[in-house]
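J.: below: sequence and its predicted model.
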Amino acid sequence: MTRKVVVRIAASFAAVIVLSSCRVDTNISLAVKPNGTGTISVVVTADKDIVTKAPDLKADIRTDDLVAAGWKIDGPSDTKDGGLTITMTHSFTGPAEATILMSQINGARGPLHEMVITRTGKDTNSTYTLAGRLEVNGGLQAFADDATLNLLGGAPYAADVQAAGLDLGDAISISFDAVLPGKVNTTTGQSADGVITWRVPMDGTPTSVATSVTNVDIASSISRVAKVLVLGLLIVWVLGSLVLIMMVLNARNKRSRTPRI
């Protein structure tokens, strides 16, 4: 069984993530097109300090199981400032598949919980609804799979973090973006330039992603109205032509029946 996407990569960073100067940023993005298809992407970036302290990190990242599960992998690649970044992307054919893919992002401890996207209405007038919550439970436990927790009896390096008095939020950031078609009706996120963004608290505080957007395909609606209008005009033109032809034929018949003197 494929390990959860975020857990799969974050586990590779666990050995150095607790160092005070290190940082890992994760962005999860859901992009939906007007027809309901789209992509889900996960971008994980480790800063230069992590790479310096763990020079073999790039070689240690394994993604074979993710590729086998249909995820496209870009990286790990070097960043301009000396860090590492890896992008994992998976396409979907509709909201139902997108919901399934979001459930593969992480385990039971977060950051995505009960995430569901649905679509109602017609192709030219549809409403998309995103529901669920963002929440990280158990600190570092959220970034370790069940097998690791059972083996070690707890999250790796959790004692080190507690002893050092480190704030997990200073070392890890997670954001969730949603690009949904249409006008935003309601959302709990920050909406700007067509992107709705949420920041995931690292202290276990739950954040709702309740969002609703309505997409009206004006071009298609106008096109359909135009087709009906053109068809109506065509019928009127044909009927008018038939009437004109009948009038001409009738006039000719009258002239042909008029006796010549």
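T.: Structure's in. What do you need?
J.: rest of the way, CA atoms for contacts and neighbours
T.: Fine.
J.: do you know how far the residue nearest to the spatial centre of the chain is from Thr197?
T.: The centroid of the chain falls nearest to Leu30 when counting by Cα atoms, centre = their mean (0.9 Å). As judged by Cα to Cα, to the nearest Å, Leu30 and Thr197 stand 10 Å apart.
J.: now do Asp123
T.: From Asp123 to Thr197 the distance is 26 Å (Cα to Cα).
J.: ok, now Ile73?
T.: With Cα to Cα as the criterion, Ile73 and Thr197 are 23 Å apart.
J.: just Val67 next, same as before
T.: In terms of Cα to Cα, Val67 sits 27 Å off from Thr197.
J.: for this protein, which helix is longest?
T.: As assigned by DSSP state H, the longest helix anywhere in the chain is helix 218-257.
J.: show me how far it is from its chain's centre.
T.: Put simply, helix 218-257 sits 50 Å off its chain's centre (Cα atoms, centre = their mean, to the nearest Å).
J.: now Arg133, nearest residue through space, not along the chain?
T.: Ser208 (4.3 Å; Cα to Cα, 6 or more residues apart in numbering).
J.: break down the stretch 1-150 of the chain into its helices, ranges please.
T.: For the stretch 1-150 of the chain, the helices defined by DSSP state H, counting those that start in this stretch cover 5-17, 48-53, 57-60, 64-68, 95-103, 146-152.
J.: which strands and helices lie in contact with the second one?
T.: Applying 3 or more Cα pairs under 8 Å, 6 or more residues apart in numbering; DSSP states H and E, one finds that helix 48-53 makes contact with helix 5-17.
J.: now do the helix it packs on: distance to the chain's middle.
T.: 22 Å.
J.: what residues does it touch?
T.: For helix 5-17, the surrounding residues in contact (Cα atoms under 8 Å, 6 or more residues apart in numbering) are 22-24, 42, 44, 50, 53-54, 57, 60-62, 66, 104-107, 142-145, 156-157, 171-172.
J.: adding another structure so you can compare the two:
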Amino acid sequence: MDRVITRLVALLACAVALAACQLDVTVDVVVESDGTGQIAVTVLADQDVLDQVPTLVDDLVLDDVIEAGWSIDGPRAPDDGSGGLFLQMTHPFRSQGEATNLLQSLGPPFTQMELGRGTNGDITTNQLSGRLVLSGFDDFADADLVASVGGQPFADEIAASGATPADSFNVTLQALLPGVIKSEQTNVEPDANGILTWELPDNGSAALILAQSTQQPGEGQRWARPLSILALIALVAWVSFMTIFIGYVTVARFRRARAYKHRHLGEQ
């Protein structure tokens, strides 16, 4: 999947770095009880960014993001009236495989991202894993991005400014998994709302993402397993009955045929 979100965030981060301001990027992953869900990428920049880069909003090209299936809210002023820039991109997913593809398409600092889901008996397990790591602005570069602009965007200007990712933006990953969080398989504590949060380290090191939850059958679904067992028993009983019945009919026909044959021979 084309990393259109990576390119957008990279260009925003570079512009913010040159303006000596800060960008906040939050990725929210919400998984519903049936395994579907949504990923949202929210970008916030303060008014100083727009004051120093007044063409920033007009320079944002979102056509590729929309074409990749993301819904867009913004760019616009934040709802709190503080000024600045608000941009949110959301994408639904129908399976853990689709969610994994979307997470991997985000690119740096989100690496080795994976959302897993499996069922063993009555228990469904959800698992989120990956890393948050960014050693420098060069991590944003990919072949298409470099080719499209002729090199790493603003590379010389950023080098001259001495800006670093830690100075320029904050990155947060938040996840809400269904069921009960397994603390022994999760490396952060959920808040009061059950939300798990990881933040990008500001020293170039990696933050490991590990989370797991388990789901019991819902109260409204507890009838399903007993009913399926009853249905299986009924099916086995029906098959057994039909086997006996067919055997009985076959034997009866065979006996009638023999009796008819004997009577016919006796009359001769």
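T.: Received, thanks. Everything quoted here is computed from the prediction, not taken from an experiment.
J.: superposing both, give me the TM-score.
T.: Put the two chains on top of each other and the TM-score (TM-score structural alignment, normalised by the length of structure 1) is 0.75; 225 aligned residues with a Cα RMSD of 2.9 Å.
J.: redo the helices of the stretch 1-150 of structure 1 as JSON lines? Include mean neighbour count.
T.: Shown next, in JSON lines, are the helices of the stretch 1-150 of structure 1 (neighbours: other Cα atoms under 10 Å):
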{"stretch": "helix 5-17", "mean neighbour count": "20"}
{"stretch": "helix 48-53", "mean neighbour count": "18"}
{"stretch": "helix 57-60", "mean neighbour count": "14"}
{"stretch": "helix 64-68", "mean neighbour count": "14"}
{"stretch": "helix 95-103", "mean neighbour count": "18"}
{"stretch": "helix 146-152", "mean neighbour count": "12"}
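J.: would TSV of those with distance to Ser256 of structure 1 be doable?
T.: Shown next, in TSV, are the helices of the stretch 1-150 of structure 1 (distance: least, Cα to Cα, whole Å):
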stretch	distance to Ser256 of structure 1
helix 5-17	90
helix 48-53	101
helix 57-60	98
helix 64-68	86
helix 95-103	73
helix 146-152	101
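J.: can you say which of the ones you listed is nearest to Pro111 of structure 1?
T.: helix 5-17 (9.0 Å; Cα to Cα).
J.: average offset between the closest one and structure 2?
T.: For helix 5-17 of structure 1, the mean distance to aligned residues of structure 2 following superposition is 2.7 Å (mean Cα distance after the TM-score superposition for structure 1).
J.: what subset of the contacts of helix 5-17 of structure 1 is buried?
T.: 22-24, 42, 44, 50, 57, 61, 66, 105-107, 142-145, 156-157, 171-172 (16 or more other Cα atoms under 10 Å).
J.: now Val239 of structure 2, what's its secondary structure?
T.: Recorded secondary structure, Val239 of structure 2: helix (DSSP: H, G, I helix; E, B strand; the rest coil).
J.: just tell me which of the helices of the stretch 1-150 of structure 1 ends up closest to Thr85 of structure 1.
T.: Of the helices of the stretch 1-150 of structure 1, nearest to Thr85 of structure 1 by Cα to Cα is helix 57-60, at 9.4 Å.
J.: for the closest one, name the packing helices and strands.
T.: helix 5-17.
J.: check the offset of stretch 173-184 of structure 1 from the chain's centre.
T.: Worked out by Cα atoms, centre = their mean, stretch 173-184 of structure 1 lies 7 Å from the chain centre.
J.: in structure 2, what residues pair with that stretch?
T.: Per the alignment by TM-score structural alignment, stretch 173-184 of structure 1 matches residues 170-181 in structure 2.
J.: mean per-residue distance, the host helix or strand of Thr172 of structure 2 to structure 1?
T.: Here Thr172 of structure 2 sits within strand 169-176, counting by DSSP states H and E. Comparison of strand 169-176 of structure 2 with structure 1 after fitting gives an average deviation of 0.6 Å (mean Cα distance after the TM-score superposition for structure 1).
J.: what's the angle from that strand to helix 4-18?
T.: Strand 169-176 of structure 2 and helix 4-18 meet at an angle of 140 degrees, taking axes from the mean of the first three to the mean of the last three Cα atoms, to 10 degrees as the criterion.
J.: strand 169-176 of structure 2: what's the following helix or strand?
T.: With secondary structure assigned by DSSP H and E, strand 169-176 of structure 2 is succeeded by strand 180-181.
J.: helices or strands up against that next one?
T.: Contacts defined by 3+ Cα pairs under 8 Å, 6+ apart place strand 180-181 of structure 2 against strand 207-215.
J.: quick revisit: residues of the match of stretch 173-184 of structure 1 that come out buried?
T.: Neighbour-count burial for stretch 170-181 of structure 2 [16+ other Cα under 10 Å]: Asn170, Val171, Thr172, Leu173, Gln174, Ala175, Leu176, Leu177, Pro178, Gly179, Ile181.
J.: the second one against Leu200, yeah?
T.: Read that as Val171 of structure 2. Yes. Val171 of structure 2 lies in contact with Leu200 (Cα atoms under 8 Å); the separation is 5.4 Å.
J.: could you list every residue that touches Ala68 of structure 2?
T.: Ala68 of structure 2 is in contact with Asp2, Val4, counting by Cα under 8 Å, 6+ apart.
J.: same question but for Leu132 of structure 2, I mixed them up
T.: Contacts of Leu132 of structure 2 were listed using Cα under 8 Å, 6+ apart, and they are Pro108, Pro109, Phe110, Thr111, Glu199, Leu200, Pro201, Ala206, Ala207, Leu208, Ile209.
J.: any figure for the gap between Gly162 of structure 2 and Leu23 of structure 2?
T.: In terms of Cα to Cα, Gly162 of structure 2 sits 17 Å off from Leu23 of structure 2.
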